[in-house]
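Engineer: Below is the sequence, then the predicted model.
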Amino acid sequence: MKESEDSPKPGGDSKKIRKILTLKNQLGLHARAAAALVNTANRFKSDIQIQYNEETANCKSIMGILMLSAPFGAEIEIIIEGDDAAQALRDIENLIDNRFGEPE
């Protein structure tokens, strides 16, 4: 898992964080997992994007996430920009690490 942090933009305290994560749940980003990701992302003010196969979607849009069709084992990149970016990344990483609450 690679994590990088860009410098804050001039005139603001906002930070941009990028991290590559691997989907561990058997069905990948199906409807239930996508809904859990949207619910988690919506708790934060930060702009949260997800990228897979050079396609990017807003993590607060279930349709955008579903359109990515990311399967089990896919490497996705989470890109977060905002004042609560670090906490958003922790929560999203925890969700993915715990397979969206699905059994192994």
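Structural biologist: Here it is on my side, so go on. Everything numeric in this text was worked out from a predicted model, so none of it was measured.
Engineer: contacts, neighbours, all on C-alpha from now
Structural biologist: Fine.
Engineer: Now do the contacts for E77.
Structural biologist: 18-21, 50-52 (CA atoms under 8 Å, 6 or more residues apart in numbering).
Engineer: er, G28 actually
Structural biologist: G28 touches 69-74, counting by CA under 8 Å, 6+ apart.
Engineer: picking up where we left off before, top of the contacts of E77 by neighbour count?
Structural biologist: I50 (22 neighbours; other CA atoms under 10 Å).
Engineer: That one looks like it's in a strand, true?
Structural biologist: Yes: read with DSSP: H, G, I helix; E, B strand; the rest coil, I50 is one of the residues of a strand.
Engineer: ok, and here's another one to check against it:
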Amino acid sequence: MVEQTVTLKNRNGLHARPAALLVQTASKQSCKIWIRKGDKEVDAKSILGVMSLAVGAGETITLKADGAGEEAALRALVELIESGLGEA
């Protein structure tokens, strides 16, 4: 299992469009992936779970991946978040 803490750099946090992009990216991975904010942890492949975290701009989350390809999966998600989740 690998994990990494990241800060959302996009201006609107994980609202619908960025959350969907994150879930799509997570869903392409074969390993299990979770996102934790505070004491709540959700499946990163669930749009309802991700949206329920209500992650705002500048907030910090922890990504965890476990299974085959976990390091590559974590790297892909961290890069997506650090690039602004598709926002210009």
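Structural biologist: Looks like it came in fine. Small disclaimer: the values here were computed from a predicted structure and weren't measured.
Engineer: returning to what we had before: generate a ChimeraX selection restricted to the buried subset of the contacts of G28 of the first structure.
Structural biologist: Buried members of the contacts of G28 of the first structure, defined by 16 or more other CA atoms under 10 Å, are picked up in ChimeraX with:
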select :70,71,72,74
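Engineer: Tell me the one among the contacts of E77 of the first structure nearest to N98 of the first structure.
Structural biologist: The closest of the contacts of E77 of the first structure to N98 of the first structure turns out to be L21 (CA to CA; 12.1 Å).
Engineer: what does that closest one align to in the second structure?
Structural biologist: Alignment note: L21 of the first structure maps to V6 in the second structure; criterion TM-score structural alignment.
Engineer: roughly how far apart are that match and E82 of the second structure?
Structural biologist: 8 Å (CA to CA, to the nearest Å).
Engineer: quick one, strands of the first structure?
Structural biologist: 3-6, 15-22, 47-52, 55-58, 75-82 (DSSP state E).
Engineer: any chance of the contacts of E77 of the first structure in a markdown table, with distance to G64 of the first structure too?
Structural biologist: Listed next are these as a markdown table, based on distance: CA to CA, whole Å:
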| residue | distance to G64 of the first structure |
| --- | --- |
| R18 | 19 |
| K19 | 19 |
| I20 | 18 |
| L21 | 18 |
| I50 | 9 |
| Q51 | 10 |
| Y52 | 11 |
